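Build the 3D model from these lines:
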Amino acid sequence: MDRIIKFVVALFVIIAAASVASLVFAAQGTTPAATPSVANDSIVYYFYGQGCPHCAAIEPFMENMTKKYPDVDIRMLEVWYNQTNQQTYTQVNAAAGISSPQGVPEVVIGKTVLIGQLEIPDKLEGYLRAIEKKK
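Next up is the predicted model:
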């Protein structure tokens, strides 16, 4: 339970910091350099938490997808203990139009968001095939 509370507090701090940064960039008429790359629909972001049982349940599936689709840029990022990955999680979700992410496991491809141990295995491979065909 402490992990969840710490994660929620950290996520709140990150969102607040991102909001302040957005206001600063907007006032300056610029955008942060990371924003264009996170909205890329050819990058597959898989966000998970170390110790999350739902994430652990689909870990073999995700590892299989990275092997089956080696030409697709699948980025597997742990967000409960890695602050840099938490920032990426916030930025990628914001670029997808999600202001309050629902948690992990989560896959984001451009503006497409898949959440949970049922939806990700059910739908992800179709998106990976489509990305692979574009290459």
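
Only C-alpha atoms from now on, for both contacts and neighbour counts.
OK.

Residue 100 belongs to a helix, doesn't it?
No - counting by DSSP: H, G, I helix; E, B strand; the rest coil, residue 100 is not found in a helix; it is coil.

which stretches of the protein form helices?
With helices called from DSSP state H, the chain shows them at 2-28, 34-38, 53-68, 83-95, 116-134.

Report the buried residues of the third one.
For helix 53-68, a neighbour-count test (16 or more other CA atoms under 10 Å) marks 55, 56, 58, 62, 65, 66 as buried.

Give the other helices and strands that it contacts.
helix 116-134 (3 or more CA pairs under 8 Å, 6 or more residues apart in numbering; DSSP states H and E).

Second input sequence below; structure requested for side-by-side comparison:
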Amino acid sequence: MLLWACLVSPGRGQPPDASAVTLYFFWAQGCPHCEEEKVFLNALVSRDPRIRVVSLEVTASGDNRELFQKVCQTLKVPLPGVPLTVVGNLYVAGWRGDHTSGPLLLKAISQARSQGLPDVVGSLLPTAPPPAPGLAIPETLAVPWFGEIKLKNLSLISLTLILGALDGFNPCAMWALIFLIGLLLGLPQRWKMWLYGGVFIFASGLVYFLFLAAWLNVFLFLGLVFWVRLGIGVVALGAGVVNLREFILDAT
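Got it, this is the predicted structure:
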């Protein structure tokens, strides 16, 4: 996922207060980059109690989703997406690891303490929400057959391999593969076999790429999760009806 950092010149305001800094963390369920940043923020708060993190999940809360859109418009975020961390009028979009995105976030915190940046997100909130306890997540994840995995040290390539291996035992993917094999067995033309098989592999790879890059969260921000699921279900049901109809007609 692309990373963007915007450092805006602070306006004239109150004297800086170095005793506390508030971070607004926008995240979404199912976002692997968000989980990586959660581990970093959890460790950061443990080292420095003066840092206060406000966790704002955007998929389950319409208010948080609306606030996220307002913040992106106010800060002129070019590619809105999660995770998005806002400190004053500075933001870090995306998360490319502790050694890449981490220094950008620490620099924003240091600048907020030294210059007293205006609280952009706080000004858009009707009331300031309390820090969510969801940041205290475990640093390890138990995965079947792989044992304990440290989220902090998990790379994108490793995550892709793990999800791909686990998806091999996914009942939905297994039935799709069985259906594809049955379809290919009935094709006399070899070029059609290559075409259908290639389309299946390409579509699977594209979906994994979109998921891991967190671009599918665009639908979540717009509140279209239900309609996307409904559309996929209708298409799948229609395809099943068509194939059953052709099977019955061929049998008769």
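
Packed most tightly, which of the helices of structure 1 would that be?
The highest mean neighbour count among these, using mean count of other CA atoms under 10 Å, belongs to helix 83-95: a mean of 20.

Next, the angle from it to helix 2-28.
60 degrees (axes from the mean of the first three to the mean of the last three CA atoms, to 10 degrees).

Mean deviation, helix 83-95 of structure 1 versus structure 2?
Following the fit onto structure 2, the mean deviation recorded for helix 83-95 of structure 1 is 1.3 Å by mean CA distance after the TM-score superposition for structure 1.

in structure 2, what residues pair with that helix?
Counting by TM-score structural alignment, helix 83-95 of structure 1 pairs with residues 62-74 of structure 2.

which one among the buried residues of helix 53-68 of structure 1 gets closest to residue 126 of structure 1?
For those, the closest approach to residue 126 of structure 1 (CA to CA) belongs to residue 65, at 11.0 Å.

and the residue mapped onto that closest one from structure 2, what does it touch?
Under the alignment by TM-score structural alignment, residue 65 of structure 1 pairs with residue 44 in structure 2. Each residue near residue 44 of structure 2 by CA atoms under 8 Å, 6 or more residues apart in numbering is listed here: residue 51.

how much space between residue 44 of structure 2 and residue 38 of structure 2?
10 Å (CA to CA, to the nearest Å).

go on, residue 86 of structure 2?
Taking CA to CA, one finds residue 86 of structure 2 at 14 Å from residue 38 of structure 2.

residue ranges of the helices in the stretch 101-250 of structure 2, please?
101-115, 120-124, 156-167, 171-185, 190-212, 217-221, 225-251 (DSSP state H, counting those that start in this stretch).
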